[in-house]
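*Asks:* Fold the following.
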Amino acid sequence: MITLEYKVGQIVYSKDGHDKGEAMMVLSVEDRYLYLANGKTRKLGKPKRKKIIHVQPTHYVDANMAEKLTQNDFILDADIRKALKSYQVKAVDC
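*Replies:* The predicted model follows:
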């Protein structure tokens, strides 16, 4: 069985649930669960707890956001929305 490593600041897509197909950012990793936020429906104050098997990883990690999250710097929901938007623009340009 291949296990994927998830990192703080990584962009993932939800594969199941009400948020299926939605891009989200990994805020933290705990055992088999990820805590995710998108800045709109799932905010920093109440991130979505989702099993690893229910997300599709991307290879993109926002380095700036990852650094802020690991150092517990002040972050706004708007920062997450901006990072997700910039990733989606880059993905379309490829």
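*Asks:* Every contact and neighbour count from this point should use C-alpha atoms.
*Replies:* OK.
*Asks:* can you give me the helices for this structure?
*Replies:* 63-70, 77-93 (DSSP state H).
*Asks:* quick one, which of these is nearest to residue 40?
*Replies:* The minimum distance between residue 40 and these falls on helix 77-93, with 7.3 Å, by CA to CA.
*Asks:* chain center to the closest one: distance?
*Replies:* The chain centroid and the centroid of helix 77-93 are separated by 11 Å under CA atoms, centre = their mean, to the nearest Å.
*Asks:* How about stretch 29-44?
*Replies:* 6 Å.
*Asks:* For the comparison step, fold the sequence that follows:
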Amino acid sequence: MEITTGTIVKSLAGHDKEEVFFILREEGEYVYLVDGKYRTLDKPKKKNRKHVETVSCEAGSPGEKIREGQRVTDEEIARFIKCFKKQKK
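*Replies:* Alright, predicted model coming up:
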């Protein structure tokens, strides 16, 4: 899968290794990640593209809202990631 805005990704390197994030935006080689809890919409994590791996691009997720430019909240993102993690276990 392609790494694009609104996609759910897993970190491959750094202190946040194995954590799940949404891509908020892209700038060249870098992506800006949010998880709604520690990395909020106000202060996204800047990470090199090669240090993330696409996990999923689910329908009905906050990722769709991000891609369409609609308003999304940190709570929506955090709730979705929490449910996503539970499903994967």
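*Asks:* Rebuild the helices of structure 1 as CSV, extending it with mean neighbour count.
*Replies:* Formatted as CSV, those follow (neighbours: other CA atoms under 10 Å):
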stretch, mean neighbour count
helix 63-70, 15
helix 77-93, 14
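*Asks:* With adjacent residues omitted, what lies nearest to the most centrally placed residue in structure 1?
*Replies:* Compute the mean C-alpha point of structure 1, and by CA atoms, centre = their mean the closest residue is residue 25, 1.3 Å away. Excluding its sequence neighbours, the residue lying closest to residue 25 of structure 1 (CA to CA, 6 or more residues apart in numbering) is residue 11, at 4.6 Å.
*Asks:* what does that neighbour align to in structure 2?
*Replies:* Here residue 11 of structure 1 is matched to residue 8 in structure 2, going by TM-score structural alignment.
*Asks:* got the contact list for that match?
*Replies:* 20-23, 54-57, 63 (CA atoms under 8 Å, 6 or more residues apart in numbering).
*Asks:* Could you rerun that using 6 Å?
*Replies:* Shown in contact with residue 8 of structure 2 (CA atoms under 6 Å, 6 or more residues apart in numbering): 21-22, 55-57.
*Asks:* one step back: need the helices of structure 1 in CSV (columns: distance to residue 37 of structure 1).
*Replies:* CSV is the format used below for the helices of structure 1 (distance: least, CA to CA, whole Å):
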stretch, distance to residue 37 of structure 1
helix 63-70, 12
helix 77-93, 8
